[in-house]
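Trainee: give me a model of this one.
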Amino acid sequence: MMVVLDAFEAQKVVSLKTSPADLVTETDQGVENLLISAIKEKYPTHKFIGEESVAAGASPVLTDSPTWIIDPIDGTTNFVHRFPFVAISIAFAVNKQTEFGIVYSCMEDKLYRAQRGKGAFCNDIPLRTSGLEDITKALVVTEIGTERDDLSLSTLTSNIYRLLKIPIHGPRSGSIRAVGTAAVDMCLVASAGADAYYHVGMHCWDIAASALIVSEAGGVVHDISGGKFALMSRRVIAASSRTVARGIAQHIHLHSMADPWQDAMDLAVAVAREAGAVIRDALQNDMMIMCKSSSVDLVTKTDQKVEELIISSIKQKFPTHSFIGEESVAAGHLCALTDNPTWIIDPVDGTTNFVHRFPFVAVSIGFAVKKELVFGVVYSSVEDKMYTGRKGKGAFCNGQPLQVSDQTDIKQSLVVSEFGSNRDPEVVDKILTTMQKILCIPVHGVRSIGTAATNMCLVASGSAEAYYEIGVHCWDIAAASVIVMEAGGVLMDVEGGPLDLMSRRVVAANNSTIAEQIVKEIKVFPAERDDTSCGDTH
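Mentor: Below you'll find the predicted structure:
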């Protein structure tokens, strides 16, 4: 608490997470580290879900194990602007059920707490909701959220408009509030300072503690649809009564307000991290190595095991979705990108690296809808770097925003490429000729680390200016393509046209100036399209 109060008036170093409105400060990170380290001293075997840990790449998985769910500063934007509603939220769950919750509103010096079955309190005074049954007399709190795309904003405003038209507490009294912290919003419901709170898009750490506080104060906590509340769903209504909760649910248009693919992206990150752990374990053991299209096109049991893990995990949640997986295509499955939501998966990008324990191996998961890429996740398993990109929402590595290099001089550039697995002498000659021409521009250097996905992420992170290759597959580059674009880069075909994901040809660069100069040097050779072949992978 004192850490937050001391930092409140100080100058702050502010960074971005998922969007320009999603802020984080050194104090958020410091407070979370302080809380987790203090708890670990006494409970070393317990699990943690912390906002900043998840932003840095930790998986937000709630298991049956004793788990602490922590928001170190709920209301970071308030904190940055010294707006006086900032809270620390700590919940404790066992067997996926919250047993107690604590919300400390720092500037107000109000300590809200609740234990399951034992009531709710604020500064040791018992809490009760208003008990209001008439929605037309309700004061409602909600939040603007961090989403700034047109769909989210238009749905937000239309939902507020529908509630005001009920009307709630009269049209002139100003009956909707937004104080900038979900935990305090819900504690206001628990203490009868408001009659309802609703939101889509908050996280489990925002509301785990306060949801129990509302329930123990006599209120109700529902899903935004009116159904049973699920802590990990990112959707909630907390209200003084079931009648008010139902009234709110009836006037909220969920289908447009909810982000339809955020759950899918969260799952992709969690599954990629799980797959990475399998890869790291396998690196310590002997490997069974097989060949696919040539003696240098390798596959291991780990490739197949990881792909099965990823696809089975996704199918449990999205059974109607389609899949393009490297090992599935190698086994004869059709490589077809349709309008259906489609996951494009390379379970082990850099299999030859993996076989030789060369430390660049990635899990690549891209997701497309109506043939357009929506998000990409690339997990560099040995480095423990989680790269993510979401169309229109930026690119990140372990929660830190990515930005391509601002270099425009090709002679000051570092270029990455690969030699591929095609050993036809004419093809090899063209690969080497291209590399020689680029080296003689001259550029600072050419690098080859053995994984297309990681190469492209190096461009996205500003470590290299360009990547090019002929012979890659859609699963090699789908996820990283989103990451490059969202980091401010460009993608094109090796002959200068727009990128065709199934063409097996790509140039990724920090800007079009660099990309066009790379294109001029490439000696093109034929590569059979992914969507016209089934078994030739490399």
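
Trainee: every contact and neighbour count from this point should use C-alpha atoms.
Mentor: Fine.

Trainee: who's in contact with the lengthiest helix in the chain?
Mentor: For the chain, the helix with the greatest residue count under DSSP state H is helix 262-282. Helix 262-282 is contacted by residues 59-61, 302, 306, 309-310, 313-314, 347-348, 362-365, 375, 377-382, 386 when judged by Cα atoms under 8 Å, 6 or more residues apart in numbering.

Trainee: next, the structure of the following sequence, for comparison with the previous one:
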Amino acid sequence: MIDKYRLDDDGRYEFAVSVIREAGDLALRFFDNLKDLVIEKKGHQDLVSQADKEVELYIRESLGKAFPEDQIIGEEGGNSMPNDSQKSEFVWVIDPIDGTANFVSGIPAWCVVIALVHKNSVLAGLILDPVRNELFEGVAGVGSFLNHKPIYVSKSKSLSDGSVAVGFSNRSKPGFINRLVNLIVDDGGVFYRNASGALSLAYVAAGRLIGYSEDHMNAWDYLAGQLMVKEAGGQIEEQDISSVLVSGGRVVAAAPGVFDDIQKITDHAMK
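Mentor: Coordinates of the predicted model:
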């Protein structure tokens, strides 16, 4: 546990670290026994598994029991709202398994995500890759960490200096990803996609990737990772968090030396 700060959160962050570790262990047990996994299809290129449901249930029950006054927003379980008379100003935003398509196919590129929002600001974010035992942490005003050691974004000054992660979904505008990839390549860059937006954002924060672009992501997919990029010295597109919690938003996050280039390319790809 990072001991360099004290958050005014009544122990929520420290508790969340223990919860995400347990959730990761649970998810990993499912991943190691995929032949028994029950999988459902929610829509085009949109899967949900027994693992998603049970991991989210564990996180919800753990957080709800410890902090019953907090709101919880999750990918599978929707929005759980406490009684108005007991409601706090804290909101948990969770994705039990980001990268479900990878998970159910046995591809080790998925993660568990928890973000903590307070008064319309993202206070902290956690992204755990159980397969690699990598815990990414971001704390507003403090920094970003990988397994408790500080991490920083790339020092790249050009798209040719590294790989740009890209994302798209069934919500993307027709042709967006084609245009985005072509523009990156035309600028001398290399594109990367691992089908887990949260994990890709963590990699940007750690300097493994130089940036990330997607025309729309849900709050549970990116609030934690976007905070990490910012706290690791990167640039992001600032947004109204209350709106993001309801509708999601566009994501451009990158090292300072390439942020403007990636933002410009994203603008053009969305036209």
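
Trainee: where do the strands sit along the stretch 201-350 of structure 1?
Mentor: In the stretch 201-350 of structure 1, the strands defined using DSSP state E, counting those that start in this stretch lie at 220-222, 235-239, 289-291, 298-300, 322-325, 342-349.

Trainee: of all those, which one is nearest residue 438 of structure 1?
Mentor: Proximity to residue 438 of structure 1 (Cα to Cα) singles out strand 342-349 among the strands of the stretch 201-350 of structure 1, at 25.1 Å.

Trainee: quick one: the helices in the stretch 51-200 of structure 2?
Mentor: 100-104, 176-186, 197-205 (DSSP state H, counting those that start in this stretch).

Trainee: re the thing from before, please indicate which of the contacts of helix 262-282 of structure 1 are buried?
Mentor: 59-60, 302, 306, 309-310, 313-314, 347-348, 362-365, 375, 377-382, 386 (16 or more other Cα atoms under 10 Å).

Trainee: contacting residues for the aligned partner of residue 183 of structure 2 in structure 1?
Mentor: Here residue 183 of structure 2 is matched to residue 437 in structure 1, going by TM-score structural alignment. Counting by Cα under 8 Å, 6+ apart, residue 437 of structure 1 touches residue 521.

Trainee: distance check, residue 437 of structure 1 against residue 482 of structure 1.
Mentor: Distance of residue 437 of structure 1 to residue 482 of structure 1, given as Cα to Cα, to the nearest Å: 29 Å.

Trainee: also residue 365 of structure 1?
Mentor: From residue 365 of structure 1 to residue 482 of structure 1 the distance is 11 Å (Cα to Cα).

Trainee: find residues that contact each of these two.
Mentor: residue 376.

Trainee: nearest residue to the aligned residue in structure 2 for residue 409 of structure 1 other than its sequence neighbours?
Mentor: Counting by TM-score structural alignment, residue 409 of structure 1 lines up with residue 158 in structure 2. Closest residue in space to residue 158 of structure 2, ignoring its immediate chain neighbours: residue 258 at 5.9 Å, by Cα to Cα, 6 or more residues apart in numbering.

Trainee: going along the chain, name the helices of the stretch 1-150 of structure 1.
Mentor: 2-8, 26-42, 51-55, 76-81, 150-164.

Trainee: can you redo these as TSV with distance to residue 488 of structure 1 and mean neighbour count?
Mentor: As requested, those are exported to TSV (distance: least, Cα to Cα, whole Å; neighbours: other Cα atoms under 10 Å):
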stretch	distance to residue 488 of structure 1	mean neighbour count
helix 2-8	33	14
helix 26-42	26	15
helix 51-55	21	20
helix 76-81	25	20
helix 150-164	20	16
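
Trainee: okay if I get those helices as JSON lines plus distance to residue 140 of structure 1?
Mentor: Supplementary listing: the helices of the stretch 1-150 of structure 1 in JSON lines, determined by distance: least, Cα to Cα, whole Å:
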{"stretch": "helix 2-8", "distance to residue 140 of structure 1": "28"}
{"stretch": "helix 26-42", "distance to residue 140 of structure 1": "28"}
{"stretch": "helix 51-55", "distance to residue 140 of structure 1": "26"}
{"stretch": "helix 76-81", "distance to residue 140 of structure 1": "20"}
{"stretch": "helix 150-164", "distance to residue 140 of structure 1": "9"}
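
Trainee: quick check: buried residues in the longest helix of structure 1?
Mentor: Applying 16+ other Cα under 10 Å to helix 262-282 of structure 1 flags 264-265, 267-280, 282 as buried.

Trainee: return the mean post-superposition distance for that helix against structure 2.
Mentor: With mean Cα distance after the TM-score superposition for structure 1, helix 262-282 of structure 1 departs from structure 2 by a mean of 1.2 Å once superposed.

Trainee: just want the angle from that helix to strand 342-349.
Mentor: Computed by axes from the mean of the first three to the mean of the last three Cα atoms, to 10 degrees, the angle separating helix 262-282 of structure 1 from strand 342-349 equals 20 degrees.

Trainee: centre of the chain versus helix 262-282 of structure 1, how much separation?
Mentor: The chain centroid and the centroid of helix 262-282 of structure 1 are separated by 11 Å, computed with Cα atoms, centre = their mean, to the nearest Å.

Trainee: what does stretch 375-382 of structure 1 give?
Mentor: Distance of stretch 375-382 of structure 1 from its chain centroid, counting by Cα atoms, centre = their mean, is 11 Å.

Trainee: for stretch 204-214 of structure 2, same thing?
Mentor: Between the centre of stretch 204-214 of structure 2 and the centre of its chain there are 12 Å (Cα atoms, centre = their mean).

Trainee: give the aligned range of it in structure 1.
Mentor: The aligned range for stretch 204-214 of structure 2 is 459-469, by TM-score structural alignment.

Trainee: in that stretch, what's buried?
Mentor: 459, 460, 461, 462, 463, 464, 465, 466, 467, 468, 469.

Trainee: just the terminal-to-terminal distance for that stretch.
Mentor: 14 Å.

Trainee: to which residue of structure 2 is residue 279 of structure 1 aligned?
Mentor: Checking TM-score structural alignment: residue 279 of structure 1 goes with residue 27.

Trainee: show me what contacts residue 515 of structure 1?
Mentor: Residue 515 of structure 1 sits in contact with 466, 490, 491, 492, 507, 508, 509, where contact means Cα under 8 Å, 6+ apart.

Trainee: what is the neighbour count of the second one?
Mentor: Summarising burial for residue 490 of structure 1: neighbours were counted as other Cα atoms under 10 Å, giving 24.

Trainee: touching, it and residue 514? I think so.
Mentor: No: if you go by Cα atoms under 8 Å, residue 490 of structure 1 and residue 514 don't touch, sitting 9.6 Å apart.
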